[in-house]
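Q: Turn this into a structure:
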Amino acid sequence: MGARVSIAVALLLRDGLVLLVHRHPSRRWYPDCWDLVGGHVKAGELPHQAVGRECLEEIGVQVYDPVPIPMTITDPALDVHAFLVTRWDGEPVNLAPEEHDELRWFRPGELAGLKLAHPAGLPSLLSAVSPGLG
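A: From the prediction side, this is the model:
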């Protein structure tokens, strides 16, 4: 197996709601499912820098103080760095329609009913947003 792909993702939390993006059905990897905002960590970039860049590129927000959170995934090809984000400037909008066909705020209790890109990560995400739920 080759080198693992480093990914940085953001769990944006506002008023108890979690922002997810719906991956476009034509995407090669994880099509037609809900996921956190994020993407590849570029060469020479640290994961927290990548998550800030991805949030700006994909949803037009400048994030502040991303806090690392654990996230379990089952894809051995990925090295995922997840961050909880509670402070940002701007209102999230879909700036990457070729990647996502929708973005939506969800209550934590709604996440289990969704088709998620990384369902194994759900307990760790829930414990980050609502301790005791995960």
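
Q: drop to CA atoms for contacts and neighbour counts, all remaining ones
A: OK.

Q: Spatially central residue in this structure, please.
A: For the chain, the residue sitting closest to the mean C-alpha position, by C-alpha atoms, centre = their mean, is Leu36 at 2.0 Å.

Q: Second input sequence below; structure requested for side-by-side comparison:
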Amino acid sequence: MTAARLVVGGAVLSGGRLLAARRTAPAALAGRWELPGGKLEPGETAPGALVRELREELGVEVEPLERVPGQWPVAGGALVLQVWTARLVSGSPLPLQDHDELRWLRQGEVDSVDWLPQDRPAVHWVASRLGGSREGS
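A: Below you'll find the model as predicted:
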């Protein structure tokens, strides 16, 4: 049995808010919200992949901070999602790839979008810390 391929998601934080991204593909996921990120390439670390993916997908530079406890199956278990909190270092996020809308959500707003099921546990873990968090800055 082949090990599941690792996917890293970024809980991007800025000013006490969490970044949500709305997917455009595949069709089964289009219109649902996620923490942006993507698959690790051979030889990459999870934090390194997160920095690369967010640069490609959103045009921003981030600093990975802390891994969110747990991991979640994606695509019927072919992939496994790990989420890291990340501080926005530079740039303004734009939906360059895979997304058609971005939203910054405050602690009480995280349930205002339709998150993908695998992202929900990490979103709620991060949201529970948004109130007094300084996002490492």
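
Q: Quick check: TM-score for this pair?
A: Overall, the chain-to-chain superposition scores 0.81 on the TM-score scale (TM-score structural alignment, normalised by the length of structure 1); 128 aligned residues with a C-alpha RMSD of 2.2 Å.

Q: quick one on the thing from earlier: so what does the residue nearest to the centre of structure 1 match up with in structure 2?
A: Leu36 of structure 1 maps onto Leu35 of structure 2 when the alignment is built from TM-score structural alignment.

Q: List the contacts of its match.
A: Listed by C-alpha atoms under 8 Å, 6 or more residues apart in numbering, the contact partners of Leu35 of structure 2 are Gly9, Gly10, Ala11, Val12, Leu19, Ala20, Ala21, Asp119, Val123.

Q: Kindly reformat those as CSV containing distance to Gly31 of structure 2.
A: As requested, these are arranged in CSV below (distance: C-alpha to C-alpha, whole Å):
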residue, distance to Gly31 of structure 2
Gly9, 17
Gly10, 18
Ala11, 19
Val12, 20
Leu19, 16
Ala20, 12
Ala21, 9
Asp119, 14
Val123, 17
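
Q: quick one, strands of structure 2?
A: Shown for structure 2, the strands assigned by DSSP state E span residues 5-14, 17-23, 33-34, 37-39, 61-67, 72-74, 79-90, 99-105.

Q: The third one - contacts with which helices or strands?
A: Using 3 or more C-alpha pairs under 8 Å, 6 or more residues apart in numbering; DSSP states H and E as the contact criterion, the secondary-structure elements in contact with strand 33-34 of structure 2 are strand 17-23.

Q: what's next to the helix ranked longest in structure 2, contact-wise?
A: In structure 2, assigned by DSSP state H, the helix with the most residues is helix 46-58. Counting by C-alpha under 8 Å, 6+ apart, helix 46-58 of structure 2 makes contact with 8-10, 36-41, 60-64, 84, 93-98, all of which sit outside it.

Q: Now the buried members of the residues you listed.
A: Applying a neighbour-count criterion of 16 or more other C-alpha atoms under 10 Å, the buried members of the contacts of helix 46-58 of structure 2 are 8-10, 36-40, 60-64, 84, 93, 95, 98.
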